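Chemist: Only the shape, not the letters, is given here:
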């Protein structure tokens, strides 16, 4: 008789594209979310927690096709094998599509405009890569039902406040603002309006988006006949004539044109800042308000000279001008928020102003190369999303902050420690006296001090201290039979002890004891004193 096959053990590994988060990572994210939520709340936004699962139909463009039903999203069909298969359901792809569904479903009960913020994980069924996971956190704020670009200006100001609230100072970030209508105007001037020009528009938009990587000549080639890359692969161009290409290139290079103008212009433009206006994007440490304040005016004039014949383009510039003036009235000038036509952000989705927050400092990548940290948040106006449910256009604008990228930025700048401070550990010298140790830890907790009793095998005291070290504990409390009889406890400063062990001589070790015997009644006071010496709060 054949032996029954053993059930194979499952592999202890996370699915591809996912990861686990421990201790400090979870705590730091929660603290950051709380800080951002505080800013959102201060601006008058209300919290919303929607379902993590939506019908695929509600996700709109992510509706699965017949051949690849999970394309883009993690989707499944209810009772797929039954006689009457149910709805297709999916883990939410972002927090915006659920907002559109919530607003359409509950609009009669919601204030108008409806201002909400939402935070939580989203899931994308996409190819993972370095630092790119299939589950990650988003932190959104949106205003639905406000047609005025005052709502867009408010979102930009709030985004600046959020960055500063979590520890990104002025000078280390810039919020760049553009408008979909301006780009539509440029395309119209270049002869690319109309349904029959969809292919050419797509090539042009992708080319503009690759400016940083390809440079002006690479973009120019894609506007014309096409471009051959270093590997020999040929990318088909849009086939534009010289006049159309020139108009688009003037738009693409608008920043550089104005930088050069201000560098070469009157003295009040150049002042004494090295490199002129170029500091606005690339060298935030050299910002000068006297130059910054004229940037938006100059860039708007440059764009007007390009889109003047286009009604939609001029309308977009008027909106950008209004946003700039509203921000300036609140004290948010181009030293923090700047009009930048190079922002090409999901422009098939947005209908008006778009914005992107970029961290301007450099970091070292895993290969030791200097890199600009880049974008950590973005958003814009999307007036067509709710229309899918209601049939009526509902104006909306919002922003999404990448919390995990912000945390990575703070770590890269050394503004956040990866190791979380562990709890005070009350060691167990006599397992029959567990009630005494629990009393100690209760006193510490009631005093607001993070603490725990060692609950492993207490037989080897050395293992208890190893445990405390692995936990990152600042203090260990020791009370054996002798200490109990004398009415004292030993309080060991583990941080100082580690420092002494690393570098101190025998004489220094004697002069700087790291273990203190104190009356049992002074336990909480002594622990507080040690924590304060190391700058550790409650």
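Modeler: Ah, there it is. Treat the numbers as computed from the prediction; the structure is a model and nothing was measured. Numbers count the residues shown, from 1 in each chain.

Chemist: From now on I want contacts and neighbour counts done on CA atoms only, so please keep to that.
Modeler: Will do.

Chemist: which residues in the stretch 251-400 of the chain form strands?
Modeler: For the stretch 251-400 of the chain, the strands defined by DSSP state E, counting those that start in this stretch occupy 337-339, 353-364, 370-381, 396-401.

Chemist: what's the closest of the ones you listed to residue 439?
Modeler: strand 396-401 (44.0 Å; C-alpha to C-alpha).

Chemist: Run a quick neighbour tally on the closest residue to residue 421 other than its chain neighbours.
Modeler: For residue 421, ignoring the flanking residues on the chain, the nearest one in space by C-alpha to C-alpha, 6 or more residues apart in numbering is residue 472 at 5.6 Å. The local packing of residue 472 (other C-alpha atoms under 10 Å) involves 18 other residues.

Chemist: Residue 388: what's it in contact with?
Modeler: For residue 388, the set of contacting residues under the criterion of C-alpha atoms under 8 Å, 6 or more residues apart in numbering consists of residue 60.

Chemist: rewinding a little: who touches the residue nearest to residue 421 in this structure?
Modeler: With contacts defined as C-alpha under 8 Å, 6+ apart, the neighbours of residue 472 are 419-423.

Chemist: Would you mind listing which of those are buried?
Modeler: When neighbours are counted using 16 or more other C-alpha atoms under 10 Å, the contacts of residue 472 contain these buried positions: 422-423.

Chemist: Save the contacts of residue 472 as a markdown table, and put in distance to residue 177 too.
Modeler: As requested, the contacts of residue 472 are exported to a markdown table (distance: C-alpha to C-alpha, whole Å):
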| residue | distance to residue 177 |
| --- | --- |
| 419 | 37 |
| 420 | 37 |
| 421 | 40 |
| 422 | 43 |
| 423 | 45 |
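
Chemist: The structure to be compared is supplied as follows:
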């Protein structure tokens, strides 16, 4: 009888494209989301938490990466239904609004924060699970709602620590692009489905202007483009005349908003939808200017189209303009951290009636990475006060200390590891980035005292302090047990950590 092979041990690795978030990452993200929430609340938005799982029917088919399985979503069949993890927070909002519209105020102003999942190719800094933070207004056709979203996004970026000269919010309008494509002969207002495939390629090509440049986009509008690795991407198949019309659209940015609007009007002349889009851009420009948001913060830019296919009007994108080094050491701009736009047809899928809506989505992980690069996030998250265990049969005494500290609002924990070695316990406290260690052995207990060790000061003195400095600034003090709370608070205050 053949010997049965043992089953191989599972690999202790997350799936490709996924990652784990540890304490510092989660704390930094939580703090940033708190700051964003404050801005959204100021603007009158209310928070919503929707299900992470939706039916595929409810999500629709709006992902740009259609070459992936299930058109870019993680989906599975349950009984007769196909379910999927949400790929953004906007499609679920459309379902929620359609379901509860009779009970919600109109317009409905909501913001949402949480993870989303996309079945896309992963790469450096590009994960298949990531956090988004959205704000949307549903039920208002007023272009003032779009202008408000742009202003709120500007305030949000500055609130979390992005300097005014380090970002720009670029605004365009899908109607203008549709007008350009109508003039170019790849959109027929009488038959919206005609040339749909070509328009999809055009949208994705324009959206890659920052990566491929004008020449690369020109190739994608025509026969196609071969990248450095030799991979070939099919183009939209436009002829030279059609291509030049679209290229003119991408180069319509003028020195002033008035010049940009004039260039766009010339391009879409004769297209009703295109001219309507230019009028809406004019209104957004006038509104944000009146509120004090100049072109150094909010800028009309025809190159912005956004990737998702459900946008129907204004679209906007927040780009961070400071330079960084990529993984190959090349200098480049940080790039986009947020985007959104108007999507008047999304709720209509459920109700049969057009419900106007507009919103923005912030890429939380990217924005947090940008704040770290600018030094606006403190990477060192402080750990708890650690109470060392000198006598295991007096665990209740140590737990009582921890309770006292916690009752006073001071983060604290008792060392619960296996090591009896005091040095290992202090090493644990250092690994936890703890500010203070509490020591009470048998002799201290009998004398009614505790030892309070300032770990932050101790680490500083250990670097290059002289003997005189050690004596002048002792990193460990002895105090009566009854003074524990007062001494810990005083030490935290000296470290600059008290409230």
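Modeler: Received the coordinates, thanks. From a predicted model like this one, the values you see are computed outputs, not experimental measurements.

Chemist: Need the TM-score between these chains.
Modeler: TM-score of the superposed chains, computed with TM-score structural alignment, normalised by the length of structure 2, equals 0.91; 491 aligned residues with a C-alpha RMSD of 2.5 Å.

Chemist: Please identify the helix or strand for the residue nearest to residue 421 of structure 1.
Modeler: Take DSSP states H and E as the rule and residue 472 of structure 1 turns out to sit in neither a helix nor a strand.

Chemist: That one matches what in structure 2?
Modeler: Across the two structures, residue 472 of structure 1 finds its equivalent in residue 433 of structure 2, going by TM-score structural alignment.

Chemist: Quick check: what element follows the strand or helix carrying residue 24 of structure 2 along the chain?
Modeler: Using DSSP H and E, residue 24 of structure 2 maps to helix 23-42. In the C-terminal direction, the helix or strand that comes right after helix 23-42 of structure 2 (DSSP H and E) is strand 46-47.

Chemist: Now tabulate the contacts of residue 472 of structure 1 in CSV and tack on secondary structure and distance to residue 379 of structure 1.
Modeler: Converted to CSV, these look like this (DSSP: H, G, I helix; E, B strand; the rest coil; distance: C-alpha to C-alpha, whole Å):
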residue, secondary structure, distance to residue 379 of structure 1
419, coil, 32
420, coil, 32
421, coil, 35
422, coil, 38
423, coil, 40
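
Chemist: per the alignment, residue 415 of structure 1 corresponds to what in structure 2?
Modeler: Counting by TM-score structural alignment, residue 415 of structure 1 lines up with residue 376 in structure 2.

Chemist: can you put the strands of the stretch 251-400 of structure 1 in CSV and add mean neighbour count?
Modeler: Formatted as CSV, the entries for the strands of the stretch 251-400 of structure 1 read as follows, by neighbours: other C-alpha atoms under 10 Å:
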stretch, mean neighbour count
strand 337-339, 25
strand 353-364, 21
strand 370-381, 20
strand 396-401, 26
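
Chemist: so can I have JSON lines of the ones you listed showing distance to residue 258 of structure 1?
Modeler: Written out in JSON lines, the entries for the strands of the stretch 251-400 of structure 1 read as follows (distance: least, C-alpha to C-alpha, whole Å):
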{"stretch": "strand 337-339", "distance to residue 258 of structure 1": "12"}
{"stretch": "strand 353-364", "distance to residue 258 of structure 1": "20"}
{"stretch": "strand 370-381", "distance to residue 258 of structure 1": "22"}
{"stretch": "strand 396-401", "distance to residue 258 of structure 1": "28"}
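
Chemist: Map residue 321 of structure 2 onto structure 1.
Modeler: Per TM-score structural alignment, the equivalent position to residue 321 of structure 2 in structure 1 is residue 360.

Chemist: contacting residues around residue 259 of structure 2?
Modeler: Neighbouring residues of residue 259 of structure 2 by C-alpha under 8 Å, 6+ apart: residue 253.

Chemist: distance of it from residue 451 of structure 2?
Modeler: When C-alpha to C-alpha, to the nearest Å is the yardstick, residue 259 of structure 2 and residue 451 of structure 2 sit 72 Å from each other.

Chemist: what do you get for residue 457 of structure 2?
Modeler: Residue 457 of structure 2 sits 15 Å away from residue 451 of structure 2, going by C-alpha to C-alpha.
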